[in-house]
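What shape does this take:
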Amino acid sequence: MVTDNRILQFFPQGLRRDWERNGVNFDRIQEIRLRVNQPVRVLSEREHRLPIIYGERELEEIFRYLCHDSVYAYEEERKQGYITVEGGHRIGITGELTTAGNGRFIAKYIRYMNIRLAHEHKDIAKKIIQYLYHTQQGIPFNTLIISPPGVGKTTLLRDTIRLFSNGVEGYRGCNVGVIDERGEIAGAYRGSAMLDCGERTDIVTGGDKQQGISILVRTFAPRVIAIDEIGKSTDAEAIFHAGVCGCNILATIHGSSIEDIQHKFEMERILQSELIERFVVLSMDEKMVRYFEIYDRKGNQICGKNLLQVPA
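Just a heads-up that it's a prediction; the model follows:
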């Protein structure tokens, strides 16, 4: 089996032979882990150890290749510990850090890389979308997706954005504003979305959530504002104010249940206000099969445990 060319794109010509020998399927891979002087590990349905070992020179060569030999052009992203490459794939980078001003650090010697592959799974939100609209008003509910890491919340978020934007049977499409801090939702590369977020969607990449919401509310009149990963109290505060301004909210947060996020300080005001009208809770079993459940603002279950998958 020959390795998919979409895998080879991450490696300089001189390092591709090892990958060509090992037969790797792009569509099944979530992450490729590169560690100095250690075997490469690939995460798909399970972890695979490949007989490929890179030293310091090879890792530096791979990084320069991914930056198109313009390392300084990626300096702002590097300060956050990653770069985003064409196709929306995010490359986590670390090693020996050095100060980069303003109390921030940047990897001086890159010794560890995590290539996180961006995959589109269109219609994965099709089974949940019917629960996320006001049937009488025809507009989306304020919705929060709750998920442990690695279960697929960003993929589900992206497809929900696309369906809200384009419209679905019985409901018209609407303007959606996306704040994509790390370029993971839209797979943005140089500001352009590489992944389909819908035809009525405007995307702010690189700024923080407060800045992004301010820009969108002032100048783009979104019906829905979408963000990934509420991580701190300022994120929650920005979302609360967007709701007060009349925008509907579509957001995600790490957690395992509604009860779990109730203990998060940053969620206190949002939950007390009952701003969120729908909670979509994701889970995954030991066989990596994914499920969803849906609850209303009072915590009543309105959709029991269902498979989360692209319809056949």
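
contacts, neighbours, all on C-alpha from now
Noted.

Next, the buried residues of stretch 291-302.
Buried residues in stretch 291-302, counted by 16 or more other Cα atoms under 10 Å: 291-296.

cool, stretch 116-134 as well?
Of the residues in stretch 116-134, those buried (16+ other Cα under 10 Å) are 116-120, 122-126, 128-129, 131-133.

Please apply the same query to stretch 67-78.
Of the residues in stretch 67-78, those buried by neighbour count under the rule 16+ other Cα under 10 Å are 67, 75, 78.

out of those, who's nearest residue 182?
Ranking the buried residues of stretch 67-78 by separation from residue 182, with Cα to Cα as the measure, puts residue 78 on top at 11.4 Å.

element containing the residue nearest to the closest one when sequence neighbours are not counted, please.
Distances taken as Cα to Cα, 6 or more residues apart in numbering place residue 106 nearest to residue 78, at 6.1 Å, with adjacent residues excluded. Per DSSP states H and E, residue 106 falls inside strand 105-116.

To compare with the earlier structure, here is another sequence to fold:
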Amino acid sequence: MIEKLLPDEFLSVIRSRLDESRLYELRIRTAQPIVIDYGGRYYYLGKSGLLDEPEHAFTASDGLVKNIVVSATEYSLYSVNNQLSRGYITIEGGIRLGVCGETVKDAGGVKTIKDFTSVNIRFPHEISDCSLTAFSYINDVRLRSALIVAPPGAGKTTVLRDLCCNISKIAIKNILLVDERSEIAAVHAGVAQLNVGIGTDIISNCTKSYAFSYGVRSMRPDVIVTDELMGEEDFEAVADAIAGGVAVIASVHASTPEELFVRRGFKELYDKKIITRYVFLSDRNGPGTYENVYDADMKRLYLAS
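Got it, this is the predicted structure:
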């Protein structure tokens, strides 16, 4: 799918000079140098490949961002407007485009985005069994509720995706995947573009509060897996699901327990002691580096060497 999005000169350099398995992001901003996240580090992209300075980098021409977004939607912006109005598009192969531009509003909120100014093309990575360390602590005497905690770009989504595979395969549990922004399974045209296991049901592009309520009633999951918890409503949805007897595994942005405690809504969830595993990741040795695992009382169970 990437060949449908990028100019030939960009694509030629990527295919001939780079290892695509190390490509994480391509950031394209109108009239600015092209920036690439390669192996967890940012560079500029130019004819000779990766550059440390912008002087000889490719520059995004006027109209390039629009052309990429329109191509990604297969020339039908309307068909993906539910996603576009929330700032992203998920396409074939699990590639996800974050989109910036001018928002168009109506009485119900943001109606769509137009006059695109930048796009962040994010390339998913499937790493089999990268979740086994987390899994060993989450599925010890029983399947526990857990938070996967890490800063942006440190592998939370990749670990969650692999946890779905291992929970359904090894623990043999029914999983409800609440993929609010289509990052974990990347469903496109009704088909998951990325492997989330043989026992996983997927709800995409809706709020967690709706998906948790609807999904628990209709699918009777053993565990709910979901992406980034953002505020009080999300933390409350997690607490309600666990109180109803369903384990929850979710991700949240933070680097340390101290940062986690200042997240709005977390303290109330912590005080209930219903999250019994906290798995902290970093990108210290590349995305998905395990740093610490804590129990419900924030007592350390695992410390990276």
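
which one among the buried residues of stretch 116-134 of the first structure gets closest to residue 199 of the first structure?
In terms of Cα to Cα, no member of these lies closer to residue 199 of the first structure than residue 122, at 14.1 Å.

Next, work out how far apart the aligned residue in the second structure for that closest one and residue 282 of the second structure are.
Taking TM-score structural alignment as the criterion, the aligned counterpart of residue 122 of the first structure in the second structure is residue 128. Using Cα to Cα, to the nearest Å, residue 128 of the second structure is found at 18 Å from residue 282 of the second structure.

Residue 170 of the second structure now?
Here residue 170 of the second structure is placed at a distance of 26 Å from residue 282 of the second structure (Cα to Cα).

between these two, which one's more packed in?
When neighbours are counted by other Cα atoms under 10 Å, residue 170 of the second structure and residue 282 differ, and residue 282 comes out ahead with 23 against 10.

Spit out the contact partners of that one.
Shown here is residue 282 of the second structure, whose contacts under the criterion Cα atoms under 8 Å, 6 or more residues apart in numbering are 150-151, 154-155, 255, 288-291.

Go again with 10 Å.
Remark: with contacts taken as Cα atoms under 10 Å, 6 or more residues apart in numbering, residue 282 of the second structure is in contact with 149-156, 254-256, 288-292.

Specify which member of these is nearest to residue 105 of the second structure.
Within the contacts of residue 282 of the second structure, proximity to residue 105 of the second structure (Cα to Cα) peaks at residue 152, which comes in at 28.4 Å.

Let me know the secondary structure of the nearest residue to the match of residue 122 of the first structure once chain neighbours are set aside.
Leaving aside its chain neighbours, residue 128 of the second structure sits nearest to residue 162 (6.4 Å; criterion: Cα to Cα, 6+ apart). Secondary structure for residue 162 of the second structure, judged by DSSP: H, G, I helix; E, B strand; the rest coil, is helix.

Compute the number of surrounding residues for the residue mapped onto the residue nearest to residue 78 of the first structure from the second structure.
The equivalent of residue 106 of the first structure in the second structure is residue 112 (alignment by TM-score structural alignment). As a burial measure, the neighbour count of residue 112 of the second structure was computed by other Cα under 10 Å and equals 20.

what sits against residue 112 of the second structure?
With contacts taken as Cα under 10 Å, 6+ apart, residue 112 of the second structure has the following neighbours: 77-78, 81-87, 101-106.

Could you rerun that using 8 Å?
81, 84-86, 103-105.

Kindly indicate which of the residues you listed lies nearest residue 31 of the second structure.
After measuring the contacts of residue 112 of the second structure against residue 31 of the second structure - Cα to Cα - the closest member comes out as residue 103, at 20.3 Å.

Now name the helix or strand holding the counterpart of the closest one in the first structure.
When the first structure is aligned by TM-score structural alignment, the residue opposite residue 103 of the second structure is residue 97. Under the assignment given by DSSP H and E, the secondary-structure element containing residue 97 of the first structure is strand 89-99.

returning to that earlier point: looking at the buried residues of stretch 291-302 of the first structure, spot the one nearest residue 238 of the first structure.
residue 296 (22.2 Å).

Around the closest residue to the closest one other than its chain neighbours, how many other residues sit close by?
The shortest distance from residue 296 of the first structure to any residue other than its chain neighbours is 4.8 Å, reached at residue 278 (Cα to Cα, 6+ apart). Neighbour count of residue 278 of the first structure, defined by other Cα under 10 Å: 26.

quick revisit: wait, doesn't the residue nearest to residue 128 of the second structure sit right on residue 127?
Yes. Residue 162 of the second structure sits in contact with residue 127 when judged by Cα atoms under 8 Å, with a separation of 7.2 Å.

helix or strand right after the host helix or strand of residue 133 of the second structure?
For residue 133 of the second structure, the host element (DSSP H and E) is helix 132-138. Following helix 132-138 of the second structure in sequence order, the next helix or strand is strand 146-150 (DSSP H and E).
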